[in-house]
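Enquirer: Would you be able to build a 3D model of this:
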Amino acid sequence: MTSVDINLLLPFSRASLANDDQVFADLCSIYVGAIYERLQEAISKTTYEFAYLADPLVSELVDSIGTKGWSPEFGHVNKLLRREEPSILSACTQFFLVLVSHGYSGEMEIELPIQDTLYFNKYRMNCHGKLLLKAGDGTLNLRSADYNYDFEKKGSLWTCPEIPDDKFVIIDEKKIYVSTGYEIDPELLYYSEQALSYADAPAALSRLQEAFNCISNSSKDYRNWTKRLLHHVGLVAPVQNCNLVSKSLPSRPGAILATSPIGVTDLAEQLVHECSHQYYHLAALMIDFVREGEDASFYSPLMKRERSIERILVGFHAFANVFLFFDEMLEKKSEYEQVVLERMKDLAPANWQLVSTLIENSFRLTDQANALWHPLEKDLLDLYRKYELPQEVDVSKVTWGIPT
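Expert: Presented below is the predicted three-dimensional model:
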């Protein structure tokens, strides 16, 4: 990767420094532009032709996509391009679909030789065989031998009578799609995790909205931190002895998995934690975090297993931001003050071990990676003094996504 000015990494460190939306918008547009170029290059090596890829309007849309480009749909295009040749056709179809969701009008006819999962906003579809797609003026008709879907954009949301699903939450007027049950992206769902039943969905959705409201009311910085790059939340049911199951993947930008219904502050913690991962994954497009030949594994008391130095860094970055968010809640004299303080005390020893591991092994990390976490180290030390947080690790008191 090319050398990056260390100062450019500061907005990815913590919410209080992430005030310039344009920094993130520009990088997301570069991300989508790189996918567009990869797709064109892949097609040029085949006998296939797709007229829409040469449309100047596509280039204009890609250049102006901004943070909307940090989406699981664009991430899926990127993933499909890593497969063998038949998936190039799926990648072209997926790219067309995501362009349509952002305002592109046009037609496309294609035959997919293999069945692939494609995404149109919150909708997940298994596609195979001949497809005909017609898009224009806030509508999309997708037709095959097996189905005929009519999508329509109403306000900022797409709807489809054939696939009823109107679940979303709102943070600062932005609507975030929510999936439950079989609608959840299977790539985000592990066999050990329990899909939320439809009977429990209303209560889970209500609690998710409460958690977003909690973030908004507690911190302007973390309200923006969570809403900027997040587009989709999949909800799973609480697991016995392990409330906090959450997840995000670089291959699914803008999408996270969270648990609901659980406590409001627990869910708010998950949202801040997983959205912090989004910034880390975005920064990873620009830099390498670990020096060549210096990767090594260390024990993580939070996950109760050995993890690479980069995964230690990822975890610390997220938990440090959670602590900073909790600090803002406590400063606001939140009704959840006692719950939050107890959670900080439970997490503090394990989080301290993460930062201690990074301090001892900072030589393994690149200068840019150290620039990402060093400001958090000072902030965290201040919080340990402020709240007299414990530093000695008692692994029996910390659990994150692992049954005890």
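Enquirer: only C-alpha atoms for contact and neighbour calcs from this point on.
Expert: Fine.
Enquirer: Please tell me how far the spatially most distant residue from the centre of the chain sits from residue 89.
Expert: Relative to the average C-alpha location in the chain, and by CA atoms, centre = their mean, no residue lies farther out than residue 47, which sits at 35.0 Å. Using CA to CA, to the nearest Å, we find residue 47 at a distance of 11 Å from residue 89.
Enquirer: just the helices in this protein please.
Expert: 21-44, 56-63, 72-80, 86-101, 201-218, 220-229, 264-283, 309-331, 337-360, 367-387 (DSSP state H).
Enquirer: Let me know which of these is the nearest to residue 237.
Expert: helix 201-218 (8.4 Å; CA to CA).
Enquirer: Tell me what angle the closest one forms with helix 220-229.
Expert: 130 degrees (axes from the mean of the first three to the mean of the last three CA atoms, to 10 degrees).
Enquirer: Only the buried residues of helix 201-218, if you could.
Expert: Under the neighbour-count criterion of 16 or more other CA atoms under 10 Å, helix 201-218 has 201, 204-205, 207-216, 218 buried.
Enquirer: out of the residues you listed, which one sits closest to residue 19?
Expert: residue 216 (15.5 Å).
Enquirer: can you tell me how far the closest residue to residue 160 other than its chain neighbours sits from residue 39?
Expert: Nearest residue to residue 160, sequence neighbours excluded (CA to CA, 6 or more residues apart in numbering): residue 151, at 4.6 Å. Between residue 151 and residue 39 the computed distance is 25 Å (CA to CA).
Enquirer: can you tell me which strand in this protein is longest?
Expert: Criterion DSSP state E: the longest strand present in the chain is strand 106-120.
Enquirer: Show me what that one is packed up against.
Expert: helix 86-101, strand 123-135 (3 or more CA pairs under 8 Å, 6 or more residues apart in numbering; DSSP states H and E).
Enquirer: Sequence B follows; please return its structure for comparison with A:
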Amino acid sequence: MAELHAFSSPLEDPHRVELVELISASQFIAIGNRINMLHEKLFGEANQEILERIESIESGKINATYWNKECGRQMLCFNGSEFSKKQTLKICNDFLNIPDCYASKNNHNYIKLASKEIIFGRLNKETWEVWADNIHQDTELSDNDYKELALALSMMETHTNDYYSWIHDVLNEIIPVKRPNPDTLVSGSIRYRYGAVEIAFPSNRFEITEMLIHECSHQYFNLAFSLGDMVIKGAPEVYSPLKDKERPLFFLLTGYHAFANVLIAYDSLKRAGFNEEIKDRNTKALNYVLELEEGILANKEYLTDLGLSIFTPLYEAVNRINEDEYV
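Expert: Model (predicted):
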């Protein structure tokens, strides 16, 4: 499983891009087939558009990244749940259609990330409420929000280039959501909508950097999860500082993966001279990482090889950072 370290952090496998392309293509094909089975059950026939896209990816006519950029590639999985025909048709249409692109009064419809155009999308609440624990509120992207986002990407390219490439390979859509209050960051992503992340505004460049790395880490985690289980069935629930309650070990690993990557990026920013600007957020990320780490280490025997391929490289990287702090 050594090659899967590529999904642990950008410091690992140089073949990450090829792995992302391979797994995201197979993920699309698998989920597309499952949606088609449901479509056929409800409407008596397969959806020809989905079949054509699957055939195009399998034959190499288009790749999954191209399809993702052009059509949004909402990754939806029904898990045997029963939906009305109206809901199912809506979800199938969302799966196929180009996202509802952001129509800003300031004409901020996309932002450049190296060679890519990252579009600004809107929440499709009818679809997202099926999958999400909570739905955030849409917001307008102001000129200053756009400026801070551009500064965040520029700062990452200059000072955390590994993470600039890390987000480049999986990010396709940013959905601006309203920040609930000045002391609280909110961000989000849905496992089956690959490439789309919610980012809270207004936020400064350092907060935006944290949210992008956090949510894009979830994108990698979800790709790896599509390959198999990360936790052995029957693993006990463990206390999570993120929710202040006991949760399945899988969710502790999810949180650890995201916050540990944030912590590694913050270490690069500290070395670049931004220690004061990120001091509070870095401390919060470190505390989360150490608390989550404690719960995972106490239950490490329940991690599969895939789970260990995610946890171990990050655990070692975080410990190197902590050792350097006291040298």
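Enquirer: picking up where we left off before, how about a markdown table for the helices of structure 1, with distance to residue 128 of structure 1 added?
Expert: Shown next, in a markdown table, are those (distance: least, CA to CA, whole Å):
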| stretch | distance to residue 128 of structure 1 |
| --- | --- |
| helix 21-44 | 19 |
| helix 56-63 | 25 |
| helix 72-80 | 15 |
| helix 86-101 | 9 |
| helix 201-218 | 30 |
| helix 220-229 | 31 |
| helix 264-283 | 31 |
| helix 309-331 | 37 |
| helix 337-360 | 46 |
| helix 367-387 | 43 |
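Enquirer: ok, back up a step: show me what the residue farthest from the centre of structure 1 aligns to in structure 2.
Expert: Using TM-score structural alignment as the criterion, residue 47 of structure 1 maps onto residue 44 of structure 2.
Enquirer: For its match, which residues are in contact?
Expert: Contacts for residue 44 of structure 2 (CA atoms under 8 Å, 6 or more residues apart in numbering) come out as none.
Enquirer: so of the helices and strands packed on strand 106-120 of structure 1, which one's packed in deepest?
Expert: helix 86-101 (a mean of 23; mean count of other CA atoms under 10 Å).
Enquirer: who does that helix touch, helix- and strand-wise?
Expert: So helix 86-101 of structure 1, by 3+ CA pairs under 8 Å, 6+ apart, packs with helix 21-44, helix 72-80, strand 106-120.
Enquirer: for those, which one sits closest to residue 328 of structure 1?
Expert: Using CA to CA, the nearest of these to residue 328 of structure 1 is helix 21-44, at 21.4 Å.
Enquirer: Buried ones in the closest one, by neighbour count?
Expert: Quick answer for helix 21-44 of structure 1 (16+ other CA under 10 Å): 24-33, 35-36, 39-40, 42-43.
Enquirer: for it, packing partners?
Expert: helix 56-63, helix 72-80, helix 86-101.
Enquirer: Export these to TSV and append columns for distance to residue 345 of structure 1.
Expert: Output for these, formatted as TSV (distance: least, CA to CA, whole Å):
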stretch	distance to residue 345 of structure 1
helix 56-63	45
helix 72-80	35
helix 86-101	44
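Enquirer: and of those, who's closest to residue 283 of structure 1?
Expert: Closest among the helices and strands packed on helix 21-44 of structure 1, using CA to CA: helix 72-80, at 15.1 Å.
Enquirer: What are the contacting residues of that closest one?
Expert: With CA under 8 Å, 6+ apart as the criterion, helix 72-80 of structure 1 contacts 32, 35, 87-88, 90-92, 94-95, 98, 119-121, 250-255.
Enquirer: State the distance from residue 70 of structure 2 to residue 99 of structure 2.
Expert: 9 Å.
Enquirer: more crowded one of the two?
Expert: A count of neighbours by other CA atoms under 10 Å puts residue 99 above the other of residue 70 of structure 2 and residue 99, at 21 against 14.
Enquirer: surely the more buried one meets residue 123?
Expert: No: using CA atoms under 8 Å, residue 99 of structure 2 is not in contact with residue 123; the gap is 9.5 Å.
Enquirer: Now the counterpart of residue 65 of structure 2 in structure 1: closest residue in space, sequence neighbours ignored.
Expert: Using TM-score structural alignment as the criterion, the counterpart of residue 65 of structure 2 in structure 1 is residue 67. Of all residues not flanking residue 67 of structure 1 in the chain, residue 25 sits nearest, at 4.7 Å (CA to CA, 6+ apart).
Enquirer: Now for the corresponding residue of structure 2 for that neighbour: which residues touch it?
Expert: By TM-score structural alignment, residue 25 of structure 1 lines up with residue 21 in structure 2. By CA under 8 Å, 6+ apart, the contact list for residue 21 of structure 2 reads 63-65.
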